[in-house]
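Asker: next come a sequence and a model predicted from it.
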Amino acid sequence: MTHLNLIECFNTPADASPVRLDGATRREWTDDGVELVRDDFDSERSQCLFIRAQASSLGPFRLQLVGGYALRRCLGLGGWLLDPLSRTGAVFWSPRAPILRKLDALGRITAEMPVSPADFAMGSEAAAASFDIPEGYILDWALWRLDSRDDSSRLGWRDELMTAKTLESQAFFVYASHTSVQSAADFYQHLIHGKAYGACWAWPKQRKICDELDALSLHMVATGLSRSTGKRLYHLLRRQLVLSVLARQDLDGGFRHGEWTEQYESHNRLINGAVQLLASEHAESPEPALADALQRAATFIASQVDQTAVGAWFLHDSLEKSEEGMRHYPLGWARSDWLGKSPTNLLILNTHLDCMLALKRFEAVTGDASHAGLVASGVGALQAVLAARPAQWLFTPLLRIIELSLLPKAAQERLPFAKRALKRIGWKYVIPRWHLIRKRFPRLLMPDGYIERSLAQGDFVHRYHGVHLMDFERLISTIPAHSGAAELAAISDGLADFGVRSQVTLHWKESAASKDSLAFWAEGLYRRCLRTGSETDRQLLATAVLDLSDAGLGFPPSLLGANGEIHPPAGAHATPSPVDPRLRVVNLTDRNGPSFMVINTAEAPLPLVFDRQEAMFAADARSPMQSVQIPARAWTMCTPAVAHPTQTTQASAAHSNATTL
């Protein structure tokens, strides 16, 4: 039997790995064949231990925690609390139960299943559990030790873990996995043995891969909840995510994923997630380790380009760099040398936009303008591609035919016979040849505001329509008004108009394969609201939030007001937590100050009441918010107003007459 004394693991003065931040250090070592990763956080004198045990000929794997403990379910943040009977010293938090996994040689997860202890005992002197590990599997577990010696002067760890505001228990969308987290414990569906993984079985190989874009999502959620609740744990989770991303970075500054092939290819949008995460952390608290990692990641992204005749075009993934790579590409595609591009460059729009935005963010946070010329070249290439609009006579009717397949089911069933026949022609003949038609008449920007994702990929990729709205709004925010922002704003207008007119959002809502597109659509509308302040855009955003709720999807984390790309630390405001979980709060803080949209997702009116612990919205009898009723499926806007010369504030209804959707 392999035996592991957990107290000794927490106390082992192992050598630090190269991954360290101010006040946070990662240590890695092996003890009797058990791989251990420990993150130490000096500010809270707390630690997180990741344990990975192999199957052994010696028999079961036994974990022991010396001391007397009570085992309690954490109804607040999830997981289990091992509470010392002495009520002094450290408490231990297990976010998830141990789990069995299979890994390939590159650390990708190919299988996992729950495991029950072969025996379990809790006494006055120790808690212990033994596990049988099948051949070919490993056992993973994460355990926190949270020092409670100073808890008398602040909210204690027990209270942090056992209680949760409504905001903490609401689901938040995770960008790359298209899944949600609904508690702090859910972070450990992603944080696995010191690395950030996606929480879905990635197509086409059905395995879980490391994913920096999911890490960015979680970083934003932790940041927003830290501001809104003041809980220390969210700050520790945020720092742990940074350590986990730094631990994954290769010497050349890049990150590899192997989502699609056995070539361990890199996907640049995921790497851009690492740049955005590190930039947000560096903006909050600059330090050399972050600056160095950012510089190396930016240099890697800057190398992922194809120099076309009209400027630099950023590639989607490393397979596009060669004919050999594209032989492993899992999707249909057509070669093209349009505008002097490489035949293997698929001209994928969303990744091109995202890479430019990552390099712009790098420059904004570090002041390093070494990639500014490359980004300017990329903007020129984007303008040239979007300016190409051949064969309007052909694309206008073809797109109208395709749109018939984007209608919700009820609308499709009501189509007259002639349009049903056209719809059949569309999905059976036009859509499968869509990329071949565009190879003959190259263009991305279509009639009526629609934009295709790429030039050369097969199929009609409507699922990226919300992503395009989000990314163009991101780009607009970085472009001076005299440098083409008006043209980009017109493109954003077209994207928004197409989304409404085509009813594609209702199609997404009822499609299991496409409903995650609603989250990106909502984020794009959120960014439009911040730019325009338009009542129409707010109405669309509120509708999108209702659609997300109806579809059972989480809230895009940017809507918490915690996206550092939008709100730098000095301009960020905490999102208040409503009392009723059926209310969703969108943080629309902008340069004019804090502002919040509150949406009632219920089928009945609800009173607008915020948590009684909120500093921003004092929920006492004098607060005018106490009298506000939000009708069913409706929304209202509110802003904090200073109630008296002290720092205490109360809510005031900027739009007390709620707008019904």
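Answerer: Perfect, thanks for sending it. Here the structure is a predicted model, which is why all the values come from computation and not from measurement. Residues are numbered from 1 along each chain as shown.
Asker: CA atoms for contacts and neighbours, from now on please.
Answerer: OK.
Asker: quick one, strands of the stretch 451-600 of the chain?
Answerer: Counting by DSSP state E, counting those that start in this stretch, the segments of the stretch 451-600 of the chain that form strands are 583-587, 596-600.
Asker: of these, which is nearest Ala293?
Answerer: Comparison of those against Ala293 by Cα to Cα identifies strand 583-587 as nearest, at 30.2 Å.
Asker: identify all contacting residues around the closest one.
Answerer: Outside strand 583-587, the residues that touch it by Cα atoms under 8 Å, 6 or more residues apart in numbering are 559-561, 575-578, 594-602.
Asker: with stretch 475-487 instead?
Answerer: 353, 357, 360, 488-489, 531.
Asker: for Leu290, state which of those is nearest.
Answerer: Closest to Leu290, out of all of these and judged by Cα to Cα, is Lys360, at 16.5 Å.
Asker: what helix or strand is the closest one located in?
Answerer: If you go by DSSP states H and E, Lys360 is part of helix 349-366.
Asker: packing partners for that helix?
Answerer: If you count contacts as 3 or more Cα pairs under 8 Å, 6 or more residues apart in numbering; DSSP states H and E, helix 349-366 packs onto helix 268-284, helix 288-302, strand 311-314, helix 372-387, helix 465-476.
Asker: try it against this one:
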Amino acid sequence: MKHLDLLEHFSAADGGIAMQLRGAQRRLGSHDGVDIVRDDFADEAASALFLRVQRTATAESVRLRLAGNHLLKRCAIGGWMFEPTTPGEAVFWVPRLPVCRTLDGVGRIRAESPATLANMEIGGGEVAATFELAPDQVLDCVVWRLESEASGTDGSRAADELMTASALESQAFFAYASHTATRCAADFYTHIVHGQVYGACWAWPKKLKICDELDALALHMVASALGHSTGKRVYRLLRRQIVLAVLCRQDADGGFRHGEWTDEYESHNRLINGAMQLLATEFAAAPEPALEGALRRIARYLAEQVDHTDAGAWFLHDSLERSEEGMRHYPLAWERGRWLGKSPTNLLILNTHLDCMLALARERAVCGDDTHDGLLRSAEACLRTVMSARPADWLFRPLLAVIALSLLPKAEQEQLPFARRALKRLGWKYLIPRWHLIRRRFPRLLMPAGYIERSLGQADFVHRYHGVHLMDFERLLACGAVDPKDPRWTSISDGLVDFGVNSRVTRLWKETAASRDSLAFWAEGLYRRCLRTRAQRDRELLATAVLDLHDAGLGLPPSLLGANGEIVPAQSAAPTPSAADARLRVINLGARKTPCLLVVNTATTDLPLAFEPPLTAAHPGWMDATRSVPARGWILLQPGPSDAEPGPASSSHAFLPARPR
């Protein structure tokens, strides 16, 4: 049996320092079959300890010991707390019980299961738990030590943070890559494994859990927003821990490897862009050299992930696209092509090209780095050319009308007249499987009626990315790289919304498990559009999207909490208040000087509009309104006309009429 003393590992100088930031550092060590990661946050009087224990011939179990007299309590934010009986001593938080995992050679998770508890002892001046060690697996555990935040105070505040949770803290939030949801602070540790951030799903096609910077970005946003709204130390710690995790995973060339699809350990640029956006938000809030260096290295790496076409630079989706050899491992059906002089292996995937442009533009904005300006101009020129291509409208318009019959809600499909049902059958059986061949003959991504295809080289009709396209084009309009009033770009966003509404594809997403995650990206696209247009129709569509997310059992996209640094700088963000009733969803459409909240009622009965704590306490100058939100409806809370000019948060409100659905 191995014996591990937790207090000893919290205080020992195990291993060496792997990353140093202001007020935060990560240490890595290994000893006698135990790998150790410890994150120390000196300015927060807290540390997190990750232990990874391997079974050996002489140790088939491990005993974890915590000295001192403690009470064991279940936490409102998830996990378990060991609260000391002696005032002033540290509180220990175990967000997740130990897990046994099978790993491959590059750290991907092949299997996992709860560790088997063999014995538990509380008393006699210690707490101890013994777990069995499974053959060919490692046992992972994580423990936080939270000291009193100020000298001379007891640990009651730390305990209170763990033992209380508002409706906002207990709400589900969507993870961008794994399409899962976190519902409490402890859920972060379905992602944070031995100091690295993983996707919380078994990724297709190899059914592995991989390290994932896009999920890290989602968690970082949630922690930032909840920290801003609650003032709790635990969310600041989670945010900083995610930053350490991302920094420590970066390769020497600036990139990140994932191995989602192949054993070649390929990289995916959209995930890498998640790291760029996360670190850019952190750097913009508190600049320091380690962050700037990491950002510049990512930018240099992305600048190499390009195919130089006759129309300009096009960013690749993943490292497999860089060569014929890489594409031999590609897990999807694809077509070679030479349109616009592109490489045959460049699949011309739109959303990743947009996302890479936005990542480089963000690095330029926060670091003042104009190294890649020429590349960005070339990428925009290529995007304009691709989106301007509209051959064979006479052909695509009727064909898309046939395909659209398969996008209707299932009940409507069943009620179609015989002739239209026959057309729908022709569409899904013959047209959709040959859709990529038609587009190879007449290359275009932007289709009639506002629909946009994801790629030129991938087979199939990929309507699941419609919401992603709306989100990314709204991001493009907001980033300053293009004119936000240029009709060439605004008309694309308008068309995406019109197609989403007129085709009723969102209802199909809602009732189809494989497409349900599309609702989250659609909602985020509408949220960003609301920030730009402030139009009543867009707000109505956003409220409907929030209801659809609730009905589908999905979490809110984290951006809707108003703490996405790409949208609003941290110093300008307004905290999102917590509704008193968990059935109300509060969408933050404002900033510190221009507060605006969209409150959506997911219940089938009217609910009072109330917040905990009241807005007068949480947001000076605001006040709760003595008003209810209608069943399946929404209400907009924003400054009144007398408070329209920038200044302190308003003390009066103008309410738009409540909209039931």
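Answerer: Sure thing, it's come through. For clarity, every value in this text was computed on a predicted model and none was experimentally measured.
Asker: which residues touch the helix or strand encompassing Glu112 of structure 1?
Answerer: Per DSSP H and E, Glu112 of structure 1 falls inside strand 109-114. Contacts to strand 109-114 of structure 1, defined as Cα under 8 Å, 6+ apart, come from residues 98-104, 206-209.
Asker: mean deviation of it from structure 2?
Answerer: Taking mean Cα distance after the TM-score superposition for structure 1, the mean distance separating strand 109-114 of structure 1 from the aligned residues in structure 2 is 0.5 Å.
Asker: give me the stretch of structure 2 that that strand matches.
Answerer: On structure 2, the counterpart of strand 109-114 of structure 1 by TM-score structural alignment is residues 109-114.
Asker: list the buried residues for that stretch?
Answerer: Ile109 (16 or more other Cα atoms under 10 Å).
Asker: what does stretch 628-642 of structure 1 give?
Answerer: Quick answer for stretch 628-642 of structure 1 (16+ other Cα under 10 Å): 628-641.
Asker: so Ala128 of structure 2, which state does it fall into?
Answerer: strand (DSSP: H, G, I helix; E, B strand; the rest coil).
Asker: against Gln54 of structure 2, how distant is it?
Answerer: According to Cα to Cα, to the nearest Å, Ala128 of structure 2 stands 19 Å off from Gln54 of structure 2.
Asker: likewise for Val386 of structure 2?
Answerer: Where Gln54 of structure 2 is concerned, Val386 of structure 2 sits at a distance of 53 Å (Cα to Cα).
Asker: of these two, which one has the most company?
Answerer: Gln54 (23 against 19; other Cα atoms under 10 Å).
Asker: count the neighbours of the nearest residue to the more buried one once chain neighbours are set aside for me.
Answerer: Leaving aside its sequence neighbours, Gln54 of structure 2 sits nearest to Val138 (Cα to Cα, 6 or more residues apart in numbering; 4.8 Å). By other Cα under 10 Å, the residues close to Val138 of structure 2 number 23.
Asker: likewise for Leu65 of structure 1?
Answerer: Leu65 of structure 1 has 19 neighbouring residues, counting by other Cα under 10 Å.
Asker: between the contacts of stretch 475-487 of structure 1, which is nearest Arg440 of structure 1?
Answerer: Leu353 (24.3 Å).
Asker: how long is stretch 6-21 of structure 2 from one end to the other?
Answerer: 24 Å.
Asker: could you look up the SS state of Ala70 of structure 1?
Answerer: Secondary structure of Ala70 of structure 1, per three-state DSSP, is strand.
Asker: was I right about Ser577 of structure 1 contacting Leu608?
Answerer: No: look at Ser577 of structure 1 against Leu608 with Cα atoms under 8 Å: they stay out of range, at 10.6 Å.
Asker: now do the contacts for the nearest residue to Arg73 of structure 1 once chain neighbours are set aside.
Answerer: Among residues not flanking Arg73 of structure 1 along the chain, Trp80 sits closest, at 4.6 Å (Cα to Cα, 6+ apart). Contacts for Trp80 of structure 1 (Cα under 8 Å, 6+ apart) come out as 71-74, 93-96.
Asker: what do you get if the cut-off is 6 Å, keeping everything else the same?
Answerer: By Cα atoms under 6 Å, 6 or more residues apart in numbering, the contact set of Trp80 of structure 1 is 72-74, 93-94.
Asker: just put the buried residues of stretch 628-642 of structure 1 in a markdown table and tack on secondary structure.
Answerer: Putting those into a markdown table (three-state DSSP) gives the following:
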| residue | secondary structure |
| --- | --- |
| Val628 | coil |
| Gln629 | strand |
| Ile630 | strand |
| Pro631 | coil |
| Ala632 | coil |
| Arg633 | coil |
| Ala634 | strand |
| Trp635 | strand |
| Thr636 | strand |
| Met637 | strand |
| Cys638 | strand |
| Thr639 | strand |
| Pro640 | strand |
| Ala641 | strand |
